[in-house]
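J.: Turn this into a structure:
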Amino acid sequence: MGKLTSTLWLILCVFSHSVLANSQYNMRKGVTDISNNVYQLHMTIFIICCVIGVIVFAIMFWALIHHRKSKGAVPAQFHESTKVEILWTAIPFVILIAMAVPATKTLIAMEDASKADLTIKITGSQWKWHYEYMGEDVEFYSILSTPQDEIANLADKNPNYLLEVDKPLVLPINQKVRFLMTSDDVIHSWWVPDFAVKKDANPGFINETWTNINEEGTYRGQCAELCGKDHGFMPVVVVAKSEADFKTWLADAKQAKQKAALADAALLDKTLPKEELMTLGEQVYMANCAACHQPTGMGLPGVFPALKGSPIVLGDIKDHIDVVIHGRPGTAMQAFAKQLSIKQLAAVITYKRNAWGNDTGDVIQPSQIQTALDAKVEAN
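T.: Model (predicted):
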């Protein structure tokens, strides 16, 4: 019996670490110390449970075979055994304590976001992520970039289908990064399996967690909390760079923001042609608006209003601009003032007012967007 148990233990250890470690059905080791600790805990507890199961079933079947009635076995007659009861209480207690101690240490470490080298605020909204590098004047939205043709089954799906974004979160390796999680609308959950990080983003609250990545690479995750119609279209992509490359990227991001501001300023004196605005507007609409209002502009009855024939779209231009840049509090209509450039805002509003048969002929210029933004600032 002892030899059988030892053999089974050896088989389980070899099988679990050599086969399951690389199996798509098993937990990932990940690329952080925490994720590796979680993986080791998972495998240790898995092996303990398997060994207990093997021993229990081995004893049970051995007893059934060797003490069956046909062999003349007579069942023992006894009322109770204090020693046995103490034994089968003490052994599980010791096993649970042995599992609880390392698990507790790991859980405590997972919640310790102190002494971070970098802090990033992550805000979830339907259905995108907003990343803000605190103290660095760098922020951006990260949106699904999977082509609509793939989603509509009109083209072959690429290997990263629904797990690709236009702007990934960029992080340095070998630095402790603190995340502050919140939401603009409903509950979301930021999840990257390779980091062993999964934290809810709740509206009106801030949760915190952290990571420290050991290896460069691209790591993918998803929103892990059902958050509405397009919950499955809200991926997380993180690019981990060396410390030197991250500093270069951060400097480039700051410079790009300055260039974008200068480009916006240069547009204020220009009159852009309708064709250019319509082309850009369609791209912006499909990336930012189609999830709710649909590519056809028909919306979803009772949920998201149609833009085709909409009184707002066909009505006063200033009111339309105000809705797009400032949103509608208490509704799913987000404010796009910080999400899009003034050229993109002008383009998407122009597109809405001239697509799907709306045909107002209106051409919105970046200067009109800037005027509306300035008016809001003065009003506040």
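
J.: contacts and neighbour counts: CA atoms only from here.
T.: Will do.

J.: List the residues that contact Pro147.
T.: If you count contacts by CA atoms under 8 Å, 6 or more residues apart in numbering, Pro147 has none.

J.: Tell me which stretches of the stretch 151-300 of the chain form strands.
T.: Using DSSP state E, counting those that start in this stretch, the strands found in the stretch 151-300 of the chain span residues 169-172, 177-183, 188-192, 197-201, 207-211, 217-223, 235-241.

J.: Val54: neighbouring residues, count only.
T.: Neighbourhood size, Val54 [other CA atoms under 10 Å]: 16.

J.: Over to Lys352?
T.: Applying other CA under 10 Å, we find 26 residues neighbouring Lys352.

J.: Let's compare: structure for the following, please.
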Amino acid sequence: MLKSSLGLRRALAGAAAVALTSVGGIAAAENVSGLPRQYNLTEPVTEIARQIYDLHTLMLIICLVIFIAVFGVMFYSIYAHRKSKGAKPASFHESIKVEVAWTVVPFFIVIGMALPATKVVVAMKDTSNADITIKATGYQWKWGYEYLAGEGEGISFLSALATPRDQIEDHKGQSKARSETYLVEVDNNVVVPVGKKIRVVTTANDVIHAWMIPAFGVKQDAIPGFVRDTWFKAEKPGIYRGQCAELCGKDHAYMPIVVEVKTEEEYSKWVQAKLTEMKVKQDDPTKEWTKEDLVARGEKVFNANCAACHQASGQGIPGAFPALVGAASVLGPQDGQIGILLNGKGAGMPAWKQLSDVEIASVISYTRNAWTNAGAGADPVVQPKAVTAARQ
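T.: The predicted model follows:
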């Protein structure tokens, strides 16, 4: 595998920057989000990402050589064999030499590009002997993570955009000052140890998503009903960001991925703290909750998981997501709404089995007591035990 030097990388990146600036007129130092412009690939922090970086550089060099050779010959021919000099057109009709040349030369070019590319692709697909396996499930529009094997097994959580909704909806940017991580920050980071091979198993709950971290050289589709996998081994601690790389719907732009790489000692401490936190937060589904507690809990669950589609006002989005205000499913018997949350409904409403019985019961109770729904329907309070029974 060709190992390009740092100087060559910087030179190519600088050349690209100059070309883009001169051709596109984008001489500003920052883009519209306030982040620095970047004209080259993200700095790699894994061996696979480094191989991709070097492969990209190799392909760029090959393309540049072909460009110079083809256009050099073309411009030379135009100049040296112009009509004003009395040049006569040559005939290459049925020329064996020409036929052989334009077949053999591209063949060797393709082989020269295919061999290193194949080596990198094969390495990218080798997910064997992983130290930790994490399942990443795409939802509209967040990620769910489950630590399936290795240190941390049993940990699971949802990871959603942490940027406040008022900042997103304020298109003029006149609200609170936006941070450097605007739209690429989440409430729960994926945490992994440095120097360990991490296998990521991807799938989706609704539509096609894609789990992508550029610094790791990872981009793997998450497809409903299918299981794909990829891997990475981070070489240094830090926080690395990515996004869903498939057009997955209305809030596709608000589905970031954040991986925090810790030292082995720090990771072990995080695992113990996370397991303890999960145990403390684990709710007893047999407990009888008060209406006030369920509604308060349900409002948080709704804002985190449902407001993106049904809106905070419960009015939904006409033609896309139905309103919950005055909806028969909300004002009718509880069994119907419980079934919808557990099993989904059509293509627009995914199943929410990943939520706990308490979370489902609380969000149902919230929708039945929020807005103008309060007092308008049956079963205003749904207890977690009803959800438990419906799962069986």
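
J.: re the thing from before, the strands of the stretch 151-300 of structure 1: which one's closest to Val84 of structure 1?
T.: Nearest of those to Val84 of structure 1, taken as CA to CA: strand 197-201 at 42.9 Å.

J.: quick revisit: could you dump the strands of the stretch 151-300 of structure 1 to JSON lines with mean neighbour count and distance to Ser81 of structure 1?
T.: Shown next, in JSON lines, are the strands of the stretch 151-300 of structure 1 (neighbours: other CA atoms under 10 Å; distance: least, CA to CA, whole Å):
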{"stretch": "strand 169-172", "mean neighbour count": "22", "distance to Ser81 of structure 1": "61"}
{"stretch": "strand 177-183", "mean neighbour count": "23", "distance to Ser81 of structure 1": "55"}
{"stretch": "strand 188-192", "mean neighbour count": "24", "distance to Ser81 of structure 1": "50"}
{"stretch": "strand 197-201", "mean neighbour count": "21", "distance to Ser81 of structure 1": "47"}
{"stretch": "strand 207-211", "mean neighbour count": "20", "distance to Ser81 of structure 1": "50"}
{"stretch": "strand 217-223", "mean neighbour count": "19", "distance to Ser81 of structure 1": "53"}
{"stretch": "strand 235-241", "mean neighbour count": "22", "distance to Ser81 of structure 1": "57"}
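
J.: Quick one: those as TSV, columns for distance to Lys3 of structure 1 too.
T.: Below are these laid out as TSV (distance: least, CA to CA, whole Å):
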stretch	distance to Lys3 of structure 1
strand 169-172	50
strand 177-183	49
strand 188-192	42
strand 197-201	41
strand 207-211	44
strand 217-223	44
strand 235-241	48
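
J.: right, and these - which one's nearest Ser310 of structure 1?
T.: Of all the strands of the stretch 151-300 of structure 1, it is strand 177-183 that lies closest to Ser310 of structure 1, at 28.8 Å by CA to CA.

J.: The closest residue to Gln365 of structure 1 other than its chain neighbours: what secondary structure?
T.: Leaving aside its chain neighbours, Gln365 of structure 1 sits nearest to Ala346 (5.5 Å; criterion: CA to CA, 6 or more residues apart in numbering). Here Ala346 of structure 1 is recorded as helix under DSSP: H, G, I helix; E, B strand; the rest coil.

J.: ok, how many other residues are close to Ala346 of structure 1?
T.: Count around Ala346 of structure 1 with other CA under 10 Å applied: 26.

J.: got a list of what it touches?
T.: By CA under 8 Å, 6+ apart, the residues touching Ala346 of structure 1 are 277, 281, 364-366, 368-369.

J.: Which of these fall in helices?
T.: Of the positions in these, 277, 281, 366, 368-369 sit in helices, assigned by DSSP state H.

J.: Mind checking the strands of the stretch 151-300 of structure 1 for the one nearest to Glu378 of structure 1?
T.: Of all these, strand 177-183 comes closest under CA to CA, at 27.1 Å.

J.: Tabulate the ones in helices among the contacts of Ala346 of structure 1 (CSV), appending neighbour count and distance to Asp316 of structure 1.
T.: Listed next are those as CSV, based on neighbours: other CA atoms under 10 Å; distance: CA to CA, whole Å:
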residue, neighbour count, distance to Asp316 of structure 1
Leu277, 23, 19
Gly281, 24, 19
Pro366, 23, 17
Gln368, 17, 13
Ile369, 25, 14
